[in-house]
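J.: Kindly return the folded structure for what I paste below:
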Amino acid sequence: MKNKFAIMVLTLLLTMTVVLAGCSSKQEPKEALKAATANAATMTSYELKSKLVIEELQVTAPDLVDDASVGMVMSMLKNAELTVDGFYQADPMQTELTLGLNLKGDMAMSFNIPIIMTPEKMYVKIPSIPMMPLPETVIGKYLELDLKELAEQEGAEFNLNTLDTEKTQKLSSEISEVLFNEYDEASYFKDIAVKDANLPEGVEAKQVVQFYLTNDNIAEAITILVEKALPSMINIIDTDEYRELLGVKAEDIQVIRDELSALDKAEFNQGLEEMKSMLTINNFNMNTAIDKKDFTTYQDMALDFAVNDPETNQEMKLALKGYSQFLNINEAQTFVIGIPAAADILTMEQLEKEFGGLY
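T.: Alright, predicted model coming up:
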């Protein structure tokens, strides 16, 4: 009787262990990121919300001290925000994006540019842009671009494969896997506690993985990229399927291979040492939130570095922060804009006519 009871207890404990392991399914950081990246190839639809903010941008150089235009540009770009929001579905293929630009400073301005894409057409809404006088008759209209006609005008054959999102996701997944394989987990990846990841409200994650670079590993990271990852990535691209997808020829890829093979190791290492002496990385990391289905639901990035060249007295400081959030993955999408009505569409010929001599 005691033996039977012991066996029942052990069986119950084993069952609970298996169930709990299946529920958490938390992986090592690099493996979790690889799985999420590979799973992206199975995404057939999603809603996207993203933002990139330039928190700091400074360029100092003796020959730019008296250049007022440089100061104006720096002022406009500091705290500038770029947003991309929209929807994607694979079948029937349709993408709807709204690009937003918000410039701060003395020359503050903001505008949005909606873009709709189908397999053969692209529609771009013409915005009202401050300091860029456009004819009132075109503002708010959608410029219709026939992708096949554009390709023919450039002397190229229209290749529908370049818009094959499934193949693009597959290529991205294969390249990412090669990239991850080359980088040591202990030196470049780590887990971040979900409660400490500052995820937005509504973002569910079972695990948050951080990829990071520092002053200590940046030179090694570049060496790995050039000597190991790039050759492997080129081998992936150099197939009939992916050459056709990207619209490149075998001879173009061979040129890149030859340039990598001809790289002078001593000169390359000297360049790395010079870079290390001038570069200061204050922060460089990307956090990826992974849900229970192994999909990436949220990513944020922080980049803060400075470059100081003592020989030329040139200095640059740049700090960026951004995020991308994926919602309603593999669910039916509700497009906000949709395909523009015929009355709201302008062809390129009509646009040229409206612009007249200005075009």
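J.: rest of the way, CA atoms for contacts and neighbours
T.: Fine.
J.: Which elements pack onto the lengthiest strand in the chain?
T.: For the chain, the strand with the greatest residue count under DSSP state E is strand 45-60. Here strand 45-60 touches helix 68-77, strand 81-89, strand 314-327, going by 3 or more CA pairs under 8 Å, 6 or more residues apart in numbering; DSSP states H and E.
J.: Out of these, which is the most enclosed?
T.: strand 81-89 (a mean of 20; mean count of other CA atoms under 10 Å).
J.: helices or strands next to that strand in the packing?
T.: Secondary-structure packing of strand 81-89 (3+ CA pairs under 8 Å, 6+ apart): strand 45-60, strand 94-103.
J.: Give the next helix or strand downstream of the last one.
T.: It refers to strand 94-103. Reading on from strand 94-103 to the C-terminus, the next helix or strand found by DSSP states H and E is strand 109-117.
J.: So which elements touch that following strand?
T.: Using 3+ CA pairs under 8 Å, 6+ apart, the elements in contact with strand 109-117 are strand 94-103, strand 121-125.
J.: Here is a second sequence; please produce its structure as well for comparison:
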Amino acid sequence: MSKKLLTSCLLVMLSVVLVLSGCSSKKEPKEALSSAAVKALEMNSYVLENQMKILDFSVEGTPEAESPEVGAVLSMLKNAEINIKQVYQKDPMQTEATLEVKLTGDMTTTITIPLVMTPEKLYVKVPSIPFLPMPESVTGKFLVLDMKELAEQSGEEFNPDLFNPEKSQKLGTELMGALFAEYESGAYFTNIDPKEASLPEGFKAKQVVQFAITNENVKEAVTILVNQALPKMLDILAKEEYRSMLQLTPEELEQAKKELQEGNQDELGKALDEMKNNLQINKFTVDTAIDENNYPAYYNVQADVAVNDPDTQTNIKVALQMTSRFTQINEKPAFEIGIPTDTLTMEQLQEEMGQFGY
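T.: Coordinates of the predicted model:
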């Protein structure tokens, strides 16, 4: 083999190694999140499963907290679950979701509410709730809400962009980018080993980024949010496409920004000191798992905090976990509900409920 050919082969091999290493290497945590957020805009269809578990919820220190009524509510909420499974397609826009609420304690029950949304209509299935009797003539039917008619009845102009998931997602991406930009990567964002990230079985993560707030950095984190991130986020909301979508006026946004700028920093500092003294963050992390296609396909939020109010001697403890997982990204969606036909209007619902004694 000639020296020239050998050199060429070595260069080709070196190029392949560099390309492969570049594909497998992890990006800087904040950069990885920003890139993944932009990539998420390419989701034209997906199945999204959200779950929230209340692991602990207690209130102590006040007579009201010791009452049987409050105790029953706390018992019901502790270990409660809220699950939402959503199927979405961008064009033509259609999304359906099933909301499931599982309550424990003395009122153990599961409430399931299917929903369907199109560009102009929202369908909500009237649930059967054990402790809230409903007439049989309405349970199981879908209440259809015409957004355009509701807007006209309230004297407002119907804005279809308000129910446009694509634009909402774009806005969320810009707001998240503005928020992330203000926080230092090493102090708040870190890469973690996927093996330590409690990922769903079978999920292959290219990179997992963790955002964490602790007792040590919570004061700084809130200060950055108020003084740096929120003004920039308000500038984003002031863009015509988002301002009109949310039906905000320039005056409202300008007033909000003015109040932030004129806020008394001494009072803010005092409030933050009190918060730091009375707030105990046992854990607050947000893990974002980026899949092999660079989509932010899994989120895991874990929070365990306690708040003590020295004035009332009230102690509140809350611990919860929230997860979100995207699957079947850009695949043909399989809608299980479709567009409901067994429907009733708000007027029909009110009439039936009135006859039932409501």
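J.: Can you calculate the TM-score here?
T.: Remark: TM-score between the superposed chains equals 0.96 [TM-score structural alignment, normalised by the length of structure 2]; 357 aligned residues with a CA RMSD of 1.5 Å.
J.: circling back to that earlier point, turn the helices and strands packed on strand 109-117 of structure 1 into TSV, including distance to residue 275 of structure 1.
T.: Formatted as TSV, these follow (distance: least, CA to CA, whole Å):
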stretch	distance to residue 275 of structure 1
strand 94-103	31
strand 121-125	41
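J.: Including distance to residue 336 of structure 1 and mean neighbour count, could these go into TSV?
T.: Rendered in TSV, the data for those read as follows (distance: least, CA to CA, whole Å; neighbours: other CA atoms under 10 Å):
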stretch	distance to residue 336 of structure 1	mean neighbour count
strand 94-103	8	19
strand 121-125	14	20
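J.: Between those, which one is closest to residue 274 of structure 1.
T.: Nearest to residue 274 of structure 1 among those is strand 94-103 (34.6 Å), distances taken as CA to CA.
J.: Tell me, how many residues neighbour residue 165 of structure 2?
T.: One way to gauge burial is a neighbour count; for residue 165 of structure 2, by other CA atoms under 10 Å, it gives 17.
J.: Now it: closest residue in space that isn't a chain neighbour?
T.: Leaving out its chain neighbours, the residue that sits closest to residue 165 of structure 2 by CA to CA, 6 or more residues apart in numbering is residue 90, at 7.9 Å.
J.: for residue 309 of structure 1, same thing?
T.: With sequence-adjacent residues excluded and distances taken as CA to CA, 6+ apart, residue 309 of structure 1 is closest to residue 278, at 5.8 Å.
J.: The one you found is in contact with residue 307, isn't it?
T.: Yes. In this structure, residue 278 of structure 1 sits in contact with residue 307. The criterion is CA atoms under 8 Å, and the distance is 5.4 Å.
J.: Compare these two (neighbour count), which wins?
T.: Regarding residue 278 of structure 1 and residue 307, a neighbour count based on other CA under 10 Å identifies residue 307 as having more, with 18 against 14.
J.: what about the helices and strands packed on strand 109-117 of structure 1, which gets the closest to residue 179 of structure 1?
T.: strand 94-103 (27.9 Å).
J.: Could you list every helix and strand in contact with the closest one?
T.: For strand 94-103 of structure 1, the packing partners by 3+ CA pairs under 8 Å, 6+ apart are strand 81-89, strand 109-117.
J.: Can you add distance to residue 353 of structure 1 and give the ones you listed back as a markdown table?
T.: Compiled in a markdown table, those are given as follows (distance: least, CA to CA, whole Å):
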| stretch | distance to residue 353 of structure 1 |
| --- | --- |
| strand 81-89 | 31 |
| strand 109-117 | 22 |
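J.: Which of the ones you listed sits closest to residue 144 of structure 1?
T.: Put simply, out of those the one that sits nearest residue 144 of structure 1 is strand 109-117, at 9.6 Å, with distance taken as CA to CA.
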